[in-house]
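1. okay, predicted coordinates and the sequence, questions at the end:
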Amino acid sequence: MPECEEGEDEDDEKEEEDDEDGEATARSKHPAERRVSLAMAVRNAVRMVVDGRRASLVACGILFAYLPHSHSLSLSHPRPPCLPCRPFHASTAPRTTSASASASAAYPASSASSPPDAASITKVISSNQESYAHIRRLMDIVSAQTDWTQKTNHASSLTSRLSSNTLWESDPSKAVALQRELSELKQELTEYKDMRDKVNELAAMLELAREEGDAALLQAVSADIEQLKATLQSYTVRLMMSSPQDKYGCFIELRSGAGGAESGLFLTMLLRMYSRWATNYHTPIDPSSRAKATLLDSTPSDHDGLKSATLLISGLHTYGWLKHEAGIHRLVRISPLDANARRHTSFVSVLVYPDADDNGEDEKGGGIEILTKDVRMESMRAQGAGGQHVNKTESAVRLTHIPTGITVACQNERSQHQNRALAFKLLTAKLLERELRVKQQAKSDLHSQLPDNNFGSQIRSYVLQPYRMIKDLRTGFEKGDVDAVLDGDLQGFLEASLLHMRKLPVNYKAL
């Protein structure tokens, strides 16, 4: 027995030495390192609480071991330790007094009179709160787009069916299909639950960081918020881009309407707006993805501006974003063409259809096959400016699809071969759009579903005088910075349209 007791005493002494070495190592750390360790300890403790578990003695011990060394926590009125940690806190109290004095010398303790970088900390807190509000909105959108209760019940039903041996014996292929469906459903539910738990966890961490005002903890919270925001943005866009054609590029066809010469100028403004949007485009699904705008065809008006234009925007999910831009757009402003400076109203119709060839897969053209005998090709000289080469050679191409009567033209390239390739690309997209409309029991004419290009038919108003406001009449979304919108800042309008078409609330900031 004495030998055993002696061995136990040696083990206890060894553990005490290890504890003292660990505490000495903690005290020997640079104050900045201690602050980071504090942030990690607090975050881990909060996560344990959020998960429904009480913080263990070890976690509390680590937390209180670092709390006295933090320069951003007031030491004049220290918080009493929790009951399990009082012995640990009492044993470290004598040593932390001198350590806190040295820490205070390097980093002055925070107080109401002289807080360390109070302005910068307040700014970070405000930024984090705005980012978290943005995350909450994204989470609300995700929750509203899918009936997660129904999905959970369906997963339980599939689990019950697959647990029966009868299904596997009678129809193994169906059982395998149901098993695959269950696996995908569980993955989706798990992903949703993880994101929801992270949002709740960040709420607790953000509240703690706000109360303590610790810069290191705020930095850790900021990193987590940005990571979760990127994840939720990608997930939200994936939910909204549910159509198979949403991933394609798109063609935008613009035609001037009522308003005379002013409508031609308005068309050039919209053409520039969509081109600028493509230049600045990126999708949350793939931040490295970019878009490119190419003018395929344009017809100059008798005065300034254009009668019509066709723009190709290539890039991932550009059709998904721009498909709801189709409709009548209205401009109200004092016309620069009016010598009396009177206010004019003009209209432009916009059509958007997918570029199936932009997918780059074997399903090129979305299953559309164009026979040579069904296409009549005409070559002509290009119109408008372009130099002697363009005006003296028949480089422009017009294609007519005889079975449907669809006609496309392209004249912006210098070579007839290039114009012919782009014209076939445009014709393929128009035929695909026609096929999609037939499947949706719509008329085959691309312009048949648009109202008159005139008063009372607009989907969006661009008012520059007497006040400045751009408003989408379908969603109610509006923006006063008209210059930014006309320079391509369309994201708020595009997201509002996506949510509106899915019957979701539109009162939000841009994704």
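-> Alright, I've got the coordinates.

2. use CA for all of it now, contacts and neighbours both
-> Will do.

3. residue 202: helix or strand, and which one exactly?
-> Residue 202 belongs to helix 172-212 when assigned by DSSP states H and E.

4. please apply the same query to residue 311.
-> Using DSSP H and E, the element containing residue 311 is strand 306-314.

5. helix, strand or coil: sort out residue 302 for me.
-> Reducing the assignment to helix, strand or coil with DSSP: H, G, I helix; E, B strand; the rest coil, the entry for residue 302 is coil.

6. spit out the contact partners of the residue nearest to it when sequence neighbours are not counted.
-> Here the nearest residue to residue 302 in space, its sequence neighbours aside, is residue 261; by Cα to Cα, 6 or more residues apart in numbering that works out to 7.8 Å. Counting by Cα atoms under 8 Å, 6 or more residues apart in numbering, residue 261 makes contact with 301-305.

7. please compare the first structure with the one that follows:
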Amino acid sequence: MEKIIQITSGRGPAECTWVVAQVLKKVLQEAAALDMKATVLQHQAGSENGTVESAIVLLEGKGVTEFVASWIGTIHWIGQSTFRKFHKRKNWFIGIFEIERSKEMVFSEKDIQYQAMRSSGAGGQHVNKVSSAIRATHLPTGLSVVSMDSRSQHQNKKMATERLLIKLEEESLSKLKNQYQSQWENQLQIQRGNPVRIFEGTDFKKLKNVKNNKAERQQLKKNLKDEIN
């Protein structure tokens, strides 16, 4: 089982990109503790050192659905700005969304057209006589790459396929980022009052849902009084 999530600061300031970096660490740590495989597919650094504007993470393993569900939504950090010492704001919000793997990310070798071509550059008589270079074109998207690293046509075909796969992944992730960026900007305004997780301070400690626990204690006390009466 696998899931893809995006952790993003939206249009938030540098403080939000710092929160994204901390949340990314937490997600990777928790996934590792649960024996899940976590791969950062895309990472866009923020304007300040140690910050992340957006990250796309592939999660694989048993229980991944429940794990992702526990993170999806708005993340709230309570703390003093680490970049603006006298800034009064202490509440910062970022978002985590699930991304559906698009058709462009499904790779099939049947969609690739291979074309042999003569290698260019230095190489002596071998280059002039043998068409060892390979151009690989992904027909559905039109993306293409060329490999002429080896004298072996078979080896060049293999390398061209690998490079084309990387290029397709990069193209798909770029489209996904643009698609979900606008969605996050809209939902940020709606979900600020209902965060799925709250962290506090520069040590980024997770806060328990104190409000709910307090309400439960009050209700228990009321029930106890009713029973005594």
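-> That came through, no problem. Treat the numbers as computed from the prediction; the structure is a model and nothing was measured.

8. about what we covered before: look up how far residue 178 of the second structure lies from the counterpart of the residue nearest to residue 302 of the first structure in the second structure.
-> Using TM-score structural alignment as the criterion, residue 261 of the first structure maps onto residue 14 of the second structure. The spacing between residue 14 of the second structure and residue 178 of the second structure, counted by Cα to Cα, to the nearest Å, is 20 Å.

9. same deal with residue 30 of the second structure?
-> Distance from residue 30 of the second structure to residue 178 of the second structure, by Cα to Cα: 27 Å.

10. those two: who's more crowded?
-> For residue 30 of the second structure and residue 178, the more surrounded residue by other Cα atoms under 10 Å is residue 30, and the numbers stand at 13 against 10.

11. would you say the more buried one is within a strand?
-> No: membership of residue 30 of the second structure in a strand is not supported by three-state DSSP, which gives helix.

12. what residue in the first structure is paired with it?
-> When the two structures are superposed using TM-score structural alignment, residue 30 of the second structure falls opposite residue 277 in the first structure.

13. quick revisit: which of the contacts of residue 261 of the first structure does the second structure keep?
-> With both residues aligned by TM-score structural alignment, their matches' Cα atoms under 8 Å, the contacts of those that the second structure also has are 301-303, 305.

14. tell me which two of those residues sit farthest apart.
-> For those, the farthest-apart pair by Cα to Cα is 302 and 305; their separation is 8.3 Å.

15. what about those two, which has more around it?
-> Taking neighbours as other Cα under 10 Å, residue 302 of the first structure and residue 305 compare with residue 305 leading, 19 against 11.

16. just to revisit the earlier point, off-centre distance for the helix holding residue 202 of the first structure?
-> The offset between the C-alpha centroid of helix 172-212 of the first structure and the centroid of the whole chain comes to 19 Å, using Cα atoms, centre = their mean, to the nearest Å.

17. same question for stretch 205-216 of the second structure.
-> Computed by Cα atoms, centre = their mean, the separation of stretch 205-216 of the second structure from the middle of its chain amounts to 29 Å.

18. what do you get for stretch 39-59 of the second structure?
-> When distances are taken as Cα atoms, centre = their mean, stretch 39-59 of the second structure is centred 7 Å away from the chain's centroid.

19. okay, the residue nearest to residue 302 of the first structure and residue 267 of the first structure: tell me how far apart.
-> With the distance defined as Cα to Cα, residue 261 of the first structure ends up 10 Å from residue 267 of the first structure.

20. between the two, what contacts are shared?
-> residue 305.

21. surely residue 20 of the second structure is in contact with residue 53?
-> Yes: with contact defined as Cα atoms under 8 Å, residue 20 of the second structure reaches residue 53; the gap is 6.7 Å.

22. good, wrapping up.
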